[in-house]
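**Student:** what follows is a predicted protein model with its sequence.
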Amino acid sequence: MLILRRITQTGVVLLGVTVATFLLMHLAPGRPLQANPELRADPTAVERWLQLRELDKPLPAQFFSWLSRLWRGDFGVSLIYNRPVAELVVERLPATILLSGSAFILALSLAMLYGALCAVNRGSRLDRTLNFLSLCGISIPSFWAGMLLLILFSYHLPWLPAAGMRTPGDGSILDVSRHMVLPVLVLSTGIFAYYFRYIRQAVLDVLEQDYIRTARAKGLPMQRIFYRHVLPNVALPLVTLAALSLPVLFTGTVVVETVFAWPGLGRFVVFSAMARDYPAIMFVNLYTALLVALASLLAELLCLVFDPRLKP
């Protein structure tokens, strides 16, 4: 029943996102033609172009036409690339998954290690240092950090490539890895800062519980207390937070991909928005909303698995 209810709610949310995105895109100033000066110079070509893509019809007719095509699995054709939107997204999705997945794994691993370590050694030099650095990581905008790293490591110290995913004619694993260093570093910094502070506080809260004091009074070693009592109690909120962070991680790649010219979905969204590519933007927004809904459902299911008390 839970899954069925959540699927129904997801359908309603996706419909609402579709309506909102469609209205916002068509009410925003500018037209798709502004990205194509050749078409703007020929009024006849403009009218033919609008008729071909059904952009000369009233807004309700355009919306229901797009909705009917969406129901049939036709996500439309990009107004700029003149190719199916789904095909363009599928081409760019692996690059985004590679970038965001690498940043997520790196940030979560370091946050779990140092968050627990700083909680156990509260007030130590390491704890104070990482608390300060995590606050800086939360405060510094990713685009500004990316520009600083580009200036330092690609201009003054030309150690790393400044843009793209691979060098033309190369494309080896080592070459792709060198291109990934700076964007992964920028993207993982903010993620690490949030997770570090959350894990540190969660471990501190558990360590202050009465049953932890009782275990210490019985003479149990700290390592056993941590793995038997602390870690299971921290795992549930951490898993939930990780599942809900997946959509945020995807949207965070938009800025990073734009700064480093990473050929992923985030950069595609930026250029589509600048060019008023309605089908592309609506499909990506629909995809993002679906990702949020699935992440929320995954978080609920994981909570039920890790904590049977939550079962109805």
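**Tutor:** Structure received.
**Student:** rest of the way, CA atoms for contacts and neighbours
**Tutor:** OK.
**Student:** tell me, what residue is most central in this protein?
**Tutor:** The centroid of the chain falls nearest to F250 when counting by CA atoms, centre = their mean (1.5 Å).
**Student:** secondary structure element holding that one?
**Tutor:** Using DSSP states H and E, F250 sits within helix 231-259.
**Student:** flag every buried residue along that helix.
**Tutor:** Across helix 231-259, burial judged by 16 or more other CA atoms under 10 Å covers 233-234, 236-247, 249-250, 252-259.
**Student:** got another one to weigh against that:
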Amino acid sequence: MTRFILTRLVLLLVGLLAASALIFFTIRVLPGDVAQVIAGTDATPEAVAAIREQLGLGQPVLLQYLDWIGGLLRGDLGNSLITGTPVASELAQKAQVTVPLGIMALVIALAFSVPLGVLAAVRRTRATGVVISFASQGLAAVPVVWAGMMLVLLFAVVLGWLPAQGFPRAGWNDPLAAIRALLLPALTIGVVEGAVLLRFVRSAALDAIGQDYVRTAAAKGLTRSQALIRHGLPNVALSVVTVLGLQIAGLIVGSVIIEQLFTLPGIGRMLVADVGNRDLVKVQGELLVLTGVVLVIGAVVDVVHRLADPRLRERERTT
């Protein structure tokens, strides 16, 4: 197990290094000039050149990359080219919106996808299972923006229960208002991602129902539902944990879109604004952090899966 964790850690570091290079050099291909943005449209070429020199943009790209990597090793994501503020501090501030949004969306997705997925598997030949299956297929195909607009129409416009946009100025100093502001965006992401997860849960539950130990338990007097819940849910849980690593990426992408739709001051909305402003240092820092979160969660899921599944540990001992 120790060897597996060390191997996974090395792969994580290699993945982060590869992601940093891909992000850094890809951003440099984007059109536009941050020095021109800072100087303004009426600036002379000399003024723009002076700003480029001041920001270090005239250095070779490879040298800029090595300087950035050196800063990352010291825990420094650099400073914004536009405002001069540290990127890490701005990310920490915006994460106070994005992280709770992602957690709430994940909780919502799990809250309905797991029980309904198991129910759809147990009653797959009945009307309940068929309706759940078709509904999940439809929801999984719904664009997150359209789902958000429909939920705004229902809960904000028609019912008036939740705010449609914005985040309280007091932030988490007013927790009730903050939760109400994030509830509708989280519901939007959670419903769409949960529908996808429901399909995986249903598939895993159907596979568990067909296993010998579940059929044996049912033959000893348990109902099919009781046999699945008592003996099949551990295998279903392993499948859910594996898929969650993929779902996290969907949650991050969804949060970028939803923060724009609901005008939330999170990392996603900041990223879109910084791309438009050509603030290269902030964009590369934001993308690297988001990519790092996905890679770290993927590594954690792999380790948890290995710890929870004795068959994988046994296979490792025999190889």
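**Tutor:** Nice, thanks for sending it over. Please read all numbers here as calculations on a predicted model, not as lab measurements.
**Student:** tell me how the two chains score on TM-score.
**Tutor:** Laid over one another, the chains give 0.91 as their TM-score (TM-score structural alignment, normalised by the length of structure 1), with 311 aligned residues with a CA RMSD of 2.3 Å.
**Student:** picking that back up, verify the stated contact: the residue nearest to the centre of structure 1 with L98.
**Tutor:** No. Here F250 of structure 1 lies out of contact with L98, judged by CA atoms under 8 Å, at a distance of 11.1 Å.
**Student:** V269 of structure 1 matches what in structure 2?
**Tutor:** Aligned counterpart of V269 of structure 1 in structure 2: L271 (TM-score structural alignment).
**Student:** shouldn't its match be within a strand?
**Tutor:** No. Going by DSSP: H, G, I helix; E, B strand; the rest coil, the assignment for L271 of structure 2 is helix, not a strand.
**Student:** measure it to R278 of structure 2 for me?
**Tutor:** According to CA to CA, to the nearest Å, L271 of structure 2 and R278 of structure 2 sit 10 Å apart.
**Student:** just give the number of residues close to L182 of structure 2.
**Tutor:** 26 (other CA atoms under 10 Å).
**Student:** and the closest residue to it other than its chain neighbours, what element?
**Tutor:** Spatial nearest neighbour of L182 of structure 2, excluding adjacent residues (CA to CA, 6 or more residues apart in numbering): L101 at 6.1 Å. If you go by DSSP H and E, L101 of structure 2 is part of helix 87-122.
**Student:** mean per-residue distance, that helix versus structure 1.
**Tutor:** Here the mean offset of helix 87-122 of structure 2 against structure 1 after fitting is 0.9 Å, by mean CA distance after the TM-score superposition for structure 1.
**Student:** that helix maps to which residues in structure 1?
**Tutor:** Taking TM-score structural alignment, helix 87-122 of structure 2 hits residues 85-120 over in structure 1.
**Student:** centre of the chain to that stretch, how far?
**Tutor:** 9 Å (CA atoms, centre = their mean, to the nearest Å).
**Student:** in it, what's buried?
**Tutor:** By neighbour count with 16+ other CA under 10 Å, stretch 85-120 of structure 1 contains the buried residues 85-86, 88-89, 92, 95-97, 99-104, 106-108, 110-112, 114-120.
**Student:** surely the match of V269 of structure 1 meets V281?
**Tutor:** No. At 11.1 Å, L271 of structure 2 does not count as touching V281 under the criterion of CA under 8 Å.
**Student:** quote the end-to-end distance of stretch 222-234 of structure 1.
**Tutor:** One end of stretch 222-234 of structure 1 to the other measures 16 Å (CA to CA).
**Student:** and L264 of structure 2, how far is that from V256 of structure 2?
**Tutor:** 10 Å.
**Student:** swap in E316 of structure 2?
**Tutor:** With CA to CA as the criterion, E316 of structure 2 and V256 of structure 2 are 39 Å apart.
**Student:** next: P115 of structure 2.
**Tutor:** Relative to V256 of structure 2, P115 of structure 2 is positioned 28 Å away (CA to CA).
**Student:** please apply the same query to A177 of structure 2.
**Tutor:** 21 Å.
**Student:** now swap in G276 of structure 2 and tell me
**Tutor:** Per CA to CA, G276 of structure 2 is found 14 Å from V256 of structure 2.
**Student:** for R317 of structure 2, same thing?
**Tutor:** For R317 of structure 2, the distance to V256 of structure 2 - CA to CA - is 43 Å.
**Student:** got the contact list for the aligned partner of G164 of structure 1 in structure 2?
**Tutor:** If you follow G164 of structure 1 across to structure 2 using TM-score structural alignment, you land on G166. Taking CA atoms under 8 Å, 6 or more residues apart in numbering as the contact definition, G166 of structure 2 lies against A181, F262, T263, L264, P265.
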